[in-house]
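> Pasting the sequence and the predicted model now:
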Amino acid sequence: MTRSQSPSDPYARPQHPVRQASGDSHRSALVVALIGAAATIVAALIGLFVQLSGDMEQRASSPSLGGTPPASNASSAPAASAAPLGSVPPTTPAAPGASGGPDGTPTAAPTPTAATPVGLPEEFLGRWQGYAEEADATRTDHYRVTVELDRGTLREQVGSVHYAMESSDCYGTVTLTTVDGTDQVTLGENIQSGNCVTNGRITLTLRPGDTVDSAYETIKRDGTRQSVKAGLERVA
């Protein structure tokens, strides 16, 4: 048995499908596009943040040469121009005690020069002769004194001495002990023969006219001081 269909209402209005406005469809498509673009931008920002974070961690963990921290912004600092290889000559270390020149280059230390030995002045070379006067409490003696001097330096034997006395002739050598300029020298006397005090000191002072003043000093055997003065002339 079939169900019977109800008769149609002759007075009912015909039903038409609802049509969507074209403006609404365009707005929907724009919203979807904007959402997609926003999602793309967010994803790009997240990826950039992750990359920057990784770079910063890598810079912080990598060691720096010479203890210098890495530059915070490498792109802002101008690149230093490297000097070509071989354009700067190697620096030679300065020798100990050497001083630097005006341009900073080391200069060689001065070579020490040997000191010139002090010698008997030329003015005293030759044979000197004269008469000495020796006075003590009891008598005054006069005798001839001869001094011959040759070249030599300090503490070297530079000549001889001779005292021609009535009681004895004394012969000895003289050694240069001091030089005071070119006009005064001191000689150490060492008598080797004759009845004279063995050791004494002679001071010769140069005077005009090829003459010298001779001053002799010693300590005699009895402990008293002996002083003898003489004027000597150059005879050879």
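Sure thing, it's come through. The structure presented is a predicted model; accordingly, all values stated were derived computationally and were not measured. Residues are numbered from 1 along each chain as shown.
> can we go C-alpha only for contacts and neighbour counts from here?
Will do.
> quick one, helices of this protein?
With DSSP state H, the ranges of helices along the chain come out as 22-61.
> Just the strands from it, written as ranges.
With DSSP state E, the ranges of strands along the chain come out as 126-135, 140-149, 157-164, 169-180, 184-193, 199-207, 211-219, 225-234.
> ok, structure two:
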Amino acid sequence: MALNVLVQTDILASFGQSVGIGKEADVYEGQTPKDEVVAIKIHRLGRTSFRQTKRLRTYTADKHHLSWLYASRLAAEKEYEALETLYPLKVAVPKPYGQNRHIVVMSNIVGDDLFTIKELPRADKIFDTILKNIEQSYQKAQIIHGDLSEFNIIINPKLKPLIIDWPQWVSAAHPNALFYLERDVTNICNFFEKKYGILSNPQFLVKKITKN
């Protein structure tokens, strides 16, 4: 039904092959009426382990008796909200095209997952760019990814990072905002130090991000 609505509203024209299957979403290739290739992300949050998922996700923590489909719809709505806010601010996120129920349509994601790349030219520059995007998201939109790591950063063929998977974002006004921001920054710092020997101070970087 959600796909039909996206077709009827001229967001999608065709539905293609699977390009990725994760624990909480499946991604397919699609095409718009203007022949643009897009990614179709179908959230299926916690379908196989719903109780555990509800414990881990802040946006379902205060909801009771949720079905996996309703929780997936909340995840899709939340992710689309983040993309709609961040993309115009030139934060490195996919371009949002549309959303209905538990499906989000976004620009095609081209590149490799950061954690899979064996050799990364200009790793220090990419590290700085990722941190700059965290800072822009926080300072311009008061949005914190909330689950950022090497597993949801794509490096495109031009060595530009793209930050994906935003359904768990939190506002800078969230009571635990600093915890989530520190965790995001620390995850990135730890990865680049361990794999590329780039030393940094997560606490200093968080202070820099939140200084305004």
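Sure thing, it's come through. Since the model is a prediction, treat every value here as computed from it, not as a measurement.
> Any chance you could compute the TM-score here?
After superposition, the two chains reach a TM-score (TM-score structural alignment, normalised by the length of the second structure) of 0.21; 83 aligned residues with a C-alpha RMSD of 6.1 Å.
> rewinding a little: with distance to L45 of the first structure and mean neighbour count as extra columns, can I get the strands of the first structure in TSV?
As requested, the strands of the first structure are exported to TSV (distance: least, C-alpha to C-alpha, whole Å; neighbours: other C-alpha atoms under 10 Å):
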stretch	distance to L45 of the first structure	mean neighbour count
strand 126-135	112	17
strand 140-149	110	17
strand 157-164	105	19
strand 169-180	99	19
strand 184-193	104	19
strand 199-207	108	18
strand 211-219	113	18
strand 225-234	116	18
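> D55 of the first structure is nearest to which of those strands?
D55 of the first structure lies closest, by C-alpha to C-alpha, to one member of the strands of the first structure: strand 169-180, at 85.8 Å.
> quick one, that closest one and strand 184-193 angle?
160 degrees (axes from the mean of the first three to the mean of the last three C-alpha atoms, to 10 degrees).
> which helices and strands does strand 169-180 of the first structure pack with?
Strand 169-180 of the first structure sits against strand 157-164, strand 184-193, with contacts defined as 3 or more C-alpha pairs under 8 Å, 6 or more residues apart in numbering; DSSP states H and E.
> That strand relative to strand 157-164, how many degrees between them?
140 degrees.
> circling back to that earlier point, got a markdown table for the helices and strands packed on strand 169-180 of the first structure, with distance to T146 of the first structure too?
Putting those into a markdown table (distance: least, C-alpha to C-alpha, whole Å) gives the following:
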| stretch | distance to T146 of the first structure |
| --- | --- |
| strand 157-164 | 5 |
| strand 184-193 | 13 |
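> and L34 of the first structure, which of those strands is closest to it?
strand 184-193 (118.6 Å).
> Which strands and helices lie in contact with that closest one?
strand 169-180, strand 199-207.
> quick one: T175 of the first structure and V185 touch, right?
No. With contacts counted by C-alpha atoms under 8 Å, T175 of the first structure stays clear of V185, the gap being 10.5 Å.
> next SSE after the one helix or strand I134 of the second structure maps to?
Element membership of I134 of the second structure [criterion: DSSP states H and E] is helix 123-141. Counting by DSSP H and E, the element after helix 123-141 of the second structure in chain order, helix or strand, is strand 143-144.
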